[in-house]
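1. from the sequence below, what's the structure:
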Amino acid sequence: MRPPPQPIRTGAVWAGIGLALLGHLMCAGLVAAAIWGAGDAADQALIGGSLLGQLVLFAAVVAAGTVLIVKGDRGLGIGLFIGWATGLIVLPLVGFGLCVALISAS
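-> Below is the predicted model of the structure:
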């Protein structure tokens, strides 16, 4: 017999969101480092690094989030999914705004 499901804790959801957003920021930092070191091949490093980093992050979030939800820590698992989706939408917008600000400042 299964134990009754525990309530979803708000703190755990926020922790999952924070962890997923941190994963997005780490991917962006790794891509920025690759671009800085790539020189002339910066376009290829940007596209390849972004896609590969996001695919790895997606696989990690799906695996960890699913295991957490099945094991009973639904708040953290749901937070990971929410944070990954939010970061996927917000991070490119922030990057675009940063690029526009840098171009207009020069």
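
2. rest of the way, CA atoms for contacts and neighbours
-> Noted.

3. let me see the contact set for the residue nearest the centre of the chain.
-> For the chain, the residue nearest the mean C-alpha position is residue 24 (3.1 Å; C-alpha atoms, centre = their mean). Counting by C-alpha atoms under 8 Å, 6 or more residues apart in numbering, residue 24 makes contact with 54, 57, 84, 87-88, 91.

4. so which of the residues you listed are in helices?
-> 54, 57, 84, 87-88, 91 (DSSP state H).

5. now the second one, please; I'll put the structures next to each other:
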Amino acid sequence: MGRIVKNNLVILLAAMGALVSMVIVPSSMGYVEYLNGPVLGILFCLMVVIGGFRESGVFSVLLSQLLLRLGTFRQLAMVLVFINNPVAVISPQPDCFVNKK
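-> Got it, this is the predicted structure:
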């Protein structure tokens, strides 16, 4: 039990804080309806897949191959921008652009 608490301390503290805030401010229970189950499920599955890739060492191999092929800092910066830019474009929720009445 102690190892579980030690490994998941941040999650446990966040859950305890959420429970305390619901007890202290009962009106905060209305925020539960803002949770989007499918989106949270997709994000959870994405994090599981990323965690699996990290544990298997795929990212280490990709990074080492990438660093061997790059010659300058400018090339590294361009690759990092190329990798991160699609994530920044895809990340916003489409619902935030719809005018809901």
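
6. now what about the TM-score between them?
-> The TM-score (TM-score structural alignment, normalised by the length of the second structure) is 0.34; 59 aligned residues with a C-alpha RMSD of 3.9 Å.

7. before we move on, the earlier item: check the contacts of residue 24 of the first structure for burial and list the buried ones.
-> 54, 57, 84, 87-88 (16 or more other C-alpha atoms under 10 Å).

8. which one of these is nearest to residue 15 of the first structure?
-> Taking C-alpha to C-alpha as the measure, residue 84 is the one of these closest to residue 15 of the first structure, at 12.2 Å.

9. my guess is that closest one contacts residue 17, does it?
-> Yes - between residue 84 of the first structure and residue 17 there is a contact at 7.3 Å, judged by C-alpha atoms under 8 Å.

10. ok, back up a step: for the buried ones among the contacts of residue 24 of the first structure, which one is nearest residue 78 of the first structure?
-> Out of those, the member with the shortest distance to residue 78 of the first structure (by C-alpha to C-alpha) is residue 84, at 10.0 Å.

11. got the contact list for that closest one?
-> With C-alpha under 8 Å, 6+ apart, residue 84 of the first structure has these contacts: 17, 20-21, 24, 58, 61.

12. next: residue 86 of the first structure.
-> Counting by C-alpha under 8 Å, 6+ apart, residue 86 of the first structure touches residue 21.

13. let's see that with 6 Å instead.
-> Residues counted as contacts of residue 86 of the first structure (C-alpha atoms under 6 Å, 6 or more residues apart in numbering): none.

14. how far away is it from residue 22 of the first structure?
-> Note on residue 86 of the first structure: its distance to residue 22 of the first structure, by C-alpha to C-alpha, to the nearest Å, is 12 Å.

15. from residue 96 of the first structure, how far off is residue 103 of the first structure?
-> In terms of C-alpha to C-alpha, residue 103 of the first structure sits 11 Å off from residue 96 of the first structure.

16. and residue 36 of the first structure, by the same measure?
-> Using C-alpha to C-alpha, residue 36 of the first structure is found at 18 Å from residue 96 of the first structure.
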